[in-house]
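Colleague: Return atomic coordinates for the entry below.
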Amino acid sequence: MKVSVSKIIYVLLILSALLGWLNSPTALVLGFIFTLIFNNPFQSFSHKAINYLLKVSVVGLGFGMLLKETLETSKEGLGLTAFSIFLTVGLGLSLTRILKIDLKLGHLITSGTAICGGSAIAAISPVIKAKNETISIALGIVFLLNSIALFVFPALGHLLNLTQEQFGLWCAVAIHDTSSVVGAAIGYGDEALRIATTVKLSRTLWIIPLSIFSMFLFKTKGEKIKIPYFIILFIGAIIINSYHIIPEPATSFIVTISKRLLIATLFLVGSTISVKDLKSSGIKPIILASSLWVFISIFSLIYILN
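Modeller: Now for the predicted structure:
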């Protein structure tokens, strides 16, 4: 009976997000609270759905962007992106050894912080042949920090009087997962959302060189590197919108639906955060992840402001 009730409530909460009744932080918190009370009745489904819904949402957001502005934004964020990734990976590898954390766990946490959270962890895991338990711990820690970022970043952005351009760039560099980057930027403004999405997706392409580096680091061979092909669809959506191939009312509708899909995705993310996995990992991996996150947040903010 309890399982049936939990399934009904779960579906109703997702529908609430899709109908536009929830904002990003609320959806994430409700997902987490739901799991604490009921346990996620669709655990395996949730992880798969997050992966697909996030990609669909991001592609849909492309219908609200213009090619010229997107190229300019990507160019502006390129230097900060490259610099921050090299620094984060270097610091992550050093701290992993200093804290005496399992090298594969430390590398997954570092990869998730440096590039794009869960997507980077999912891409790097098979390359370094990480165990399921290691992957779960890395995802749990990164998702936890993503959840905090969703609340902290907009508040700090307003406190520091950041412009939409500054906030969008900061989100893209300092928040791990694409879902939380876009979730934080949605409430800050359309310009912040455009910049955050564009820079974050250009950052996602760094999964490819990081995967190659990981092969050499862990001396693995023959593993398939995952290429984020959905970015091509995102660029295609921008081109379609830029040349007005689809009428403006239709593209506006697609963007609205995409934003709601993203909020539903954040609910799913909240429902997959495992307190059990976080407890079993001990304090050292959390110290590593928090240290890297604080470093990249402060470094990128100083860079942007100056």
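Colleague: Every contact and neighbour count from this point should use C-alpha atoms.
Modeller: Noted.
Colleague: give the contact list for Leu253.
Modeller: For the record, residue 253 is Phe, not Leu. Phe253 sits next to no residue when contact means C-alpha atoms under 8 Å, 6 or more residues apart in numbering.
Colleague: measure Ser57 to His244 for me?
Modeller: Separation of Ser57 from His244 (C-alpha to C-alpha, to the nearest Å): 20 Å.
Colleague: go on, Ala196?
Modeller: Ala196 sits at a distance of 23 Å from His244 (criterion: C-alpha to C-alpha).
Colleague: if we can go back for a sec, so for Ser57 and His244, which residue has more residues nearby?
Modeller: Higher neighbour count among Ser57 and His244: Ser57, with 24 against 13, using other C-alpha atoms under 10 Å.
Colleague: Does that one touch Ala264 like I think?
Modeller: No: counting by C-alpha atoms under 8 Å, Ser57 does not reach Ala264; the two are 10.1 Å apart.
Colleague: Against which helices or strands is the longest helix anywhere in the chain packed?
Modeller: The helix of greatest length in the chain, counted in residues with DSSP state H as the criterion, is given as helix 67-98. For helix 67-98, the contact count by 3 or more C-alpha pairs under 8 Å, 6 or more residues apart in numbering; DSSP states H and E identifies helix 103-111, helix 164-174, helix 190-204, helix 230-242, helix 284-305 as packing neighbours.
Colleague: Please identify which of those is closest to Leu66.
Modeller: Set against Leu66 and scored by C-alpha to C-alpha, the helices and strands packed on helix 67-98 come closest in helix 230-242, at 4.9 Å.
Colleague: how about the closest one: buried residues?
Modeller: Ile231, Leu233, Phe234, Ile235, Gly236, Ala237, Ile238, Ile239, Ile240, Asn241, Ser242 (16 or more other C-alpha atoms under 10 Å).
Colleague: Check stretch 190-202 too.
Modeller: Residues of stretch 190-202 classed as buried by neighbour count (16+ other C-alpha under 10 Å): Glu191, Ala192, Leu193, Arg194, Ile195, Ala196, Thr197, Thr198, Val199, Lys200, Leu201, Ser202.
Colleague: The helices and strands packed on helix 67-98 into CSV, with extra columns for distance to Phe83?
Modeller: Converted to CSV, those look like this (distance: least, C-alpha to C-alpha, whole Å):
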stretch, distance to Phe83
helix 103-111, 14
helix 164-174, 10
helix 190-204, 11
helix 230-242, 22
helix 284-305, 10
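Colleague: Second chain to compare with the first, below:
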Amino acid sequence: MKLLVQEATPKPNQAPGWTRQLHASRTLFGQVFTLQQVVFGLFFVFCLTPWASPPLALALGLLLAQTAGNPFITQTRKATAKLLQFSVIGLGFGMNAHAAVQAGKTGIVFTIASIFGTLLLGFVVGRWLGLSRRVVHLISCGTAICGGSAIAAIGPVLRAKDEEMSVALGTVFVLNALALFTFPTIGHALHLTQQQFGLWCAIAIHDTSSVVGAAAAYGSQALAVATTVKLARALWIIPVALGTALLFKQKGVKITVPYFIFGFIAAMLLNTFVPAVRPLGPAMVSLAKIGFTVTLFFIGAGLSAKVLRSVGIRPYALGTLLWLVVSAASLYLILHTV
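Modeller: Below you'll find the predicted structure:
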């Protein structure tokens, strides 16, 4: 997963007084720091506590990005992908392989239909909106597969420009934030079962981190179903990337393989078939959930007002339309078949 770059420190002559105070250097016990760094640190520490939740962590990150700003944007951008991957592997220690196979069988038809349907719809709507082919394909792949991870993998295959990557990432991250807050509410209002909600999350929410956050808020069974189906869905990065190279006639490109998914599978198999490993499961799952909470805080802290404005209306329109169609269609099918 890749975050967008924002200016961590506004220029002094452009910043209001309270902002200048946040960025002013101070010294204590020989250490130089700013109030901006202190605020970030307090929010970060809170995300490590039991009182934090994925939606709250994302909200805190967004609040920080719109006010004080993220003083460690470069570090959090680099840490997010690794933290997400290790957290996914950690969740594997709480999964049962037999239940995962059953969940995978349930979700495979929905997965295949939604991926190809989303890519086709994205192509048609993108042409109508007059967006570039690369931006359309990046947003469509992010919606169809696994959000920022898919965009980060498909972008180099397309030889996409930095601004095209930023537009696609900004679009799916904003929609991820909306989904994280709205999906559990909709699920409870419609009285979705744990299996139904987990399957819906895995199909209709872009990023794995937001899928886990929404499903964890709904229940442990929903979390297990959502994680399994979403990671199986993420493996489609490989064939879609190969298809992208052929479609856009790109030669000599490198395909990014999501190897961390195999780490999740290994952890799940160990938890299922090696009794000595099972006592470690609860601790590993707890650490994984904390990792996802911190990941969402980092993502929110990267979505500054400058980043949100830079995307433009048409990419948001494409991303929103694709998201609404996928969400509504998958929900209808799940309600009538699962």
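Colleague: Disregarding residues adjacent in the polypeptide, which is nearest to the residue nearest the centre of structure 1?
Modeller: The structure's structure 1 has its C-alpha centroid closest to Asp177; by C-alpha atoms, centre = their mean the separation is 1.2 Å. In space, not counting the residues next to it along the chain, Asp177 of structure 1 is nearest to Gly117; the distance is 4.2 Å by C-alpha to C-alpha, 6 or more residues apart in numbering.
Colleague: list the contacts for that neighbour?
Modeller: Ser111, Leu139, Val142, Phe143, His176, Asp177, Thr178.
Colleague: Which single one of these is nearest to Ile207 of structure 1?
Modeller: Ser111 (8.5 Å).
Colleague: isn't the closest one right up against Ile121?
Modeller: Yes: shown here, Ser111 of structure 1 and Ile121 form a contact pair, counting by C-alpha under 8 Å, at 6.5 Å.
Colleague: between the two, which one's more packed in?
Modeller: Here Ser111 of structure 1 and Ile121 are compared on neighbour count by other C-alpha under 10 Å; more neighbours surround Ser111, at 31 against 26.
Colleague: In structure 2, what residue corresponds to the more buried one?
Modeller: Using TM-score structural alignment to pair residues, one finds that Ser111 of structure 1 aligns to Cys141 in structure 2.
Colleague: now Leu36 of structure 1
Modeller: That one, Leu36 of structure 1, aligns with Gln66 by TM-score structural alignment.
Colleague: leaving aside the residues next to it on the chain, what's closest to its match?
Modeller: Counting by C-alpha to C-alpha, 6+ apart, the residue nearest Gln66 of structure 2 is Ser304, at 5.5 Å.
Colleague: show me the contacts for that neighbour.
Modeller: For Ser304 of structure 2, the contacting residues are Gln6, Leu62, Ala65, Gln66, Gly69, by C-alpha under 8 Å, 6+ apart.
Colleague: and which of those is nearest Ala103 of structure 2?
Modeller: Relative to Ala103 of structure 2, and with distances defined as C-alpha to C-alpha, the nearest of the contacts of Ser304 of structure 2 is Leu62, at 33.2 Å.
Colleague: In contact with the closest one, which residues?
Modeller: Here Leu62 of structure 2 is in contact with Phe297, Gly300, Ala301, Gly302, Leu303, Ser304 (C-alpha under 8 Å, 6+ apart).
Colleague: again, only using 6 Å
Modeller: Taking C-alpha atoms under 6 Å, 6 or more residues apart in numbering as the criterion, Leu62 of structure 2 is in contact with Gly300, Ala301.
Colleague: separation between it and Ile299 of structure 2?
Modeller: Using C-alpha to C-alpha, we find Leu62 of structure 2 at a distance of 8 Å from Ile299 of structure 2.
Colleague: quick one: what's aligned to Leu83 of structure 2 in structure 1?
Modeller: With TM-score structural alignment as the criterion, the equivalent of Leu83 of structure 2 in structure 1 is Leu53.
Colleague: just Met284 of structure 2 next, same as before
Modeller: Structural correspondence for Met284 of structure 2 with respect to structure 1 (TM-score structural alignment): Ile254.
Colleague: quick one: its match from Thr163 of structure 1, how far?
Modeller: Between Ile254 of structure 1 and Thr163 of structure 1 the distance, using C-alpha to C-alpha, works out to 26 Å.
Colleague: And these two? Which one has more around it.
Modeller: Neighbours of Ile254 of structure 1 and Thr163, each counted by other C-alpha under 10 Å, are more numerous for Ile254; the result is 19 against 15.
Colleague: Is the more buried one in a helix, a strand, or coil?
Modeller: Classification of Ile254 of structure 1 using DSSP: H, G, I helix; E, B strand; the rest coil returns helix.
Colleague: what about the residue lying closest to it once chain neighbours are set aside, how many neighbours?
Modeller: Leaving aside its chain neighbours, Ile254 of structure 1 sits nearest to Gly60 (5.9 Å; criterion: C-alpha to C-alpha, 6+ apart). Burial of Gly60 of structure 1 is recorded as 25 neighbouring residues (other C-alpha under 10 Å).
Colleague: any idea which helix or strand carries Gly60 of structure 1?
Modeller: In this structure, Gly60 of structure 1 is located in helix 43-61 according to DSSP states H and E.
Colleague: That helix vs structure 2, average distance?
Modeller: Taking mean C-alpha distance after the TM-score superposition for structure 1, the mean distance separating helix 43-61 of structure 1 from the aligned residues in structure 2 is 0.9 Å.
Colleague: Great, nothing more from me.
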